[in-house]
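# Coordinates for the following, if possible.
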Amino acid sequence: MLDTILNVDGEEGQSIPLIVDSPHSGVIYPSDFNHQAEFSKLRQAEDSYVDELYNYVSEIGGVILNANFPRSYIDPNRAETDFPSEELIDFDVKKEKFLFNPTIKSELGIGLIWLRIPPNGEPMYANKIKFSEFIHRVKNYHRPYHKTLKEIMSSTYQRFGKFYHINAHSMQNKATAMSDQEKGTRRPDFVIGDRDGTSCKREFTDLIVDFLRSLNYSVDINDPYKGMELTDAYSDPKTNKNSVQIEVNRRLYMNEITRIKSDNFDLLKTNIGSLLNDIKLQIEKGIL
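Purely as a prediction, here's the structure:
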């Protein structure tokens, strides 16, 4: 089961404390995903090809983890409590020992389980979800992903005394109706999120920002994306556990509607590879 929901590459040859995870690039849609969306619209939730953009990390001694399932089915980058219980058809708060704590993401329909269809926010389901379906997704998809990432981080930390974790994503070129930004707001080439400096050393953020800007990319920090669950949950820069989120604009490498790679894909992949090489160099020099 684990092999079908996620992939890990680079563990056997790991030589540096660099970890990448791509939680939203999965394209294997479970048969029990009873949505009512047009598939072309549903695919707009995918961070298409992000796993490919970063897979070079395993060639230089790092480790990469990818989800195979789609984020719209269940999102590893949300807390398992980030869902409105009133959207479950049969949830009994007195009977079930499960606490919910929905965030703004759930209000937008993009919490732990997506309830809205991108990009305009139509209902994802004809009926509410059963609690048994909810728990199935949590236990068989969300928790195994987190468990695997924690194990990679733990083994890396035990071996090197530190880790540098990149939570890799892609973003739409313009904000949609399902965003907390004003619809139509244009995004930069990259957004780097370190949860306002709390999820990693400033040197790690600065290295990434400075390197990307040296390639003439436009880069914003923590706006509009600061990093969510996977950046926050396991980071502690005071003990050398560093996590940063990188969002890359999809217009740099693909057609957002057809999901077809553009002619610029290889250039972006090369530039991200150069960034990973620079991070490796700074780790080996002891700067990170």
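
# use CA for all of it now, contacts and neighbours both
Will do.

# Now do the strand or helix carrying Phe211: distance to the chain's middle.
Per DSSP states H and E, Phe211 falls inside helix 202-214. Its chain's average C-alpha position is 19 Å from that of helix 202-214, according to Cα atoms, centre = their mean, to the nearest Å.

# Could you identify the helix or strand that succeeds that helix?
Using DSSP H and E, the helix or strand that follows helix 202-214 towards the C-terminus is strand 219-221.

# contacts for that following strand?
Pro188, Asp189, Phe190, Val191, Ile192, Gly193, Asp194, Val209, Leu212, Arg213 (Cα atoms under 8 Å, 6 or more residues apart in numbering).

# compare with the first, here's sequence two:
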Amino acid sequence: MKRFERPAPAQFDPPVETIEPVRLTSPLVFSSPHSGSLYPDAFLAASRLDALTLRRSEDAFVDALFLPCVDLGAPLIRAVFPRAFLDVNREPYELDPKVFDGPLPDFANTRSLRVAVGLGTIPRVVGDAQPIYKQPLSLTEGLARIDALYRAYHARLEALIERARGRFGRAVLIDCHSMPSNAADVGGLDIVLGDRFGASAAPVVIETLEMSLRGSGYRVRRNKPFAGGYITEHFGAPSGGVHAVQIEIARALYMDERLIVRNERWTTLRDDLFMAAKALAAEVGGAAGSTRLAAE
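The predicted structure is shown next:
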């Protein structure tokens, strides 16, 4: 089923897709905010980079990796628009002055660490700090993207979380991402799980995922170098019955990072992620899961 919250630019109609289970039976919600791969012609024309280079900022195929988890009775939401065009895992107005052709409004956050490296809500760079645009954008264009696309994604995700909390008394958000395998701070890891150092989820959530993934042979670390982005921080509120964990998967596990095509290990990883999600669904579902989440 496809849903969107408000009118969007014609090239993104709809800007957000929701894949619903046949029956909603789990408090899990899966989010893939960076797997969008629709690049408008006007955006490509305005970029100094070719399409393949732009795509290296994507969490390519991550939505498809987690798609089988819908069979656990949980929805999956994914962005249609690409991360290089708009990043919903940022504050809504985390804006980089170097992207725009004029002054920014007072409410913009222009001093975050993410803005400093060119990775604000509307990114300035991709990959190894490669500038995206030939010319600065107008502020009108940037705000239009936020109004139509950012707000649509967050409104839909919030609705799915609130539905789960209303139905089951809690919601467990799994925010799904990938990471470059050759990044210096990744250090040979396969998967990084982030729960804001315990602030965004009860321990049982990250413990269950870690145990299952380690049991499948993956090298897993918690909260370093990724403790969870804005989505995890914004939605994770264990005391309010919402638990959020970010999962970062090394891209070499499932794809050729240069060509952006799936490799022979794709199916194994997809199946192992499903088993980890299944273990979590069993742990946090039903009365027993509710008790343990509340206790922690």
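
# Just give the TM-score of the two.
Once superposed, chain against chain, the TM-score is 0.91 (TM-score structural alignment, normalised by the length of the first structure); 277 aligned residues with a Cα RMSD of 1.7 Å.

# on contacts alone, who are the packing partners of the helix holding Phe211 of the first structure?
With contacts defined as 3 or more Cα pairs under 8 Å, 6 or more residues apart in numbering; DSSP states H and E, helix 202-214 of the first structure has these neighbours: strand 219-221, helix 265-285.

# For the second structure, just list every one of the helices.
Ranges of helices in the second structure, per DSSP state H, are 41-46, 51-55, 62-66, 113-116, 139-145, 151-168, 203-215, 230-235, 266-284, 286-295.

# The longest one vs the first structure, average offset?
In other words, helix 266-284 of the second structure. With the two structures superposed, helix 266-284 of the second structure lies on average 0.9 Å from its match in the first structure, counting by mean Cα distance after the TM-score superposition for the first structure.

# list the buried ones in stretch 206-217 of the first structure?
Ile208, Val209, Phe211, Leu212 (16 or more other Cα atoms under 10 Å).

# any chance of those residues in a markdown table, plus distance to Leu99 of the first structure?
Formatted as a markdown table, these follow (distance: Cα to Cα, whole Å):
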| residue | distance to Leu99 of the first structure |
| --- | --- |
| Ile208 | 37 |
| Val209 | 38 |
| Phe211 | 42 |
| Leu212 | 41 |
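
# Make JSON lines from the contacts of strand 219-221 of the first structure and add distance to Ile104 of the first structure to it.
Below are the contacts of strand 219-221 of the first structure laid out as JSON lines (distance: Cα to Cα, whole Å):
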{"residue": "Pro188", "distance to Ile104 of the first structure": "23"}
{"residue": "Asp189", "distance to Ile104 of the first structure": "24"}
{"residue": "Phe190", "distance to Ile104 of the first structure": "23"}
{"residue": "Val191", "distance to Ile104 of the first structure": "20"}
{"residue": "Ile192", "distance to Ile104 of the first structure": "20"}
{"residue": "Gly193", "distance to Ile104 of the first structure": "17"}
{"residue": "Asp194", "distance to Ile104 of the first structure": "19"}
{"residue": "Val209", "distance to Ile104 of the first structure": "27"}
{"residue": "Leu212", "distance to Ile104 of the first structure": "30"}
{"residue": "Arg213", "distance to Ile104 of the first structure": "31"}
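
# now that we have the residues you listed, which one has the most neighbours?
The most crowded member of these, judged by other Cα atoms under 10 Å, is Gly193 (28 neighbours).

# mind listing what that residue touches?
Ile221, Asn222, Asp223, Tyr225, Lys226, Gly227, Val244, Gln245, Ile246.

# show me the contacts for the residue nearest to it when sequence neighbours are not counted.
Distance criterion Cα to Cα, 6 or more residues apart in numbering; nearest residue to Gly193 of the first structure, sequence neighbours excluded, is Lys226 at 4.1 Å. Applying Cα under 8 Å, 6+ apart to Lys226 of the first structure gives the contacts Ile192, Gly193, Asp194, Arg195, Asp196, Gln245.
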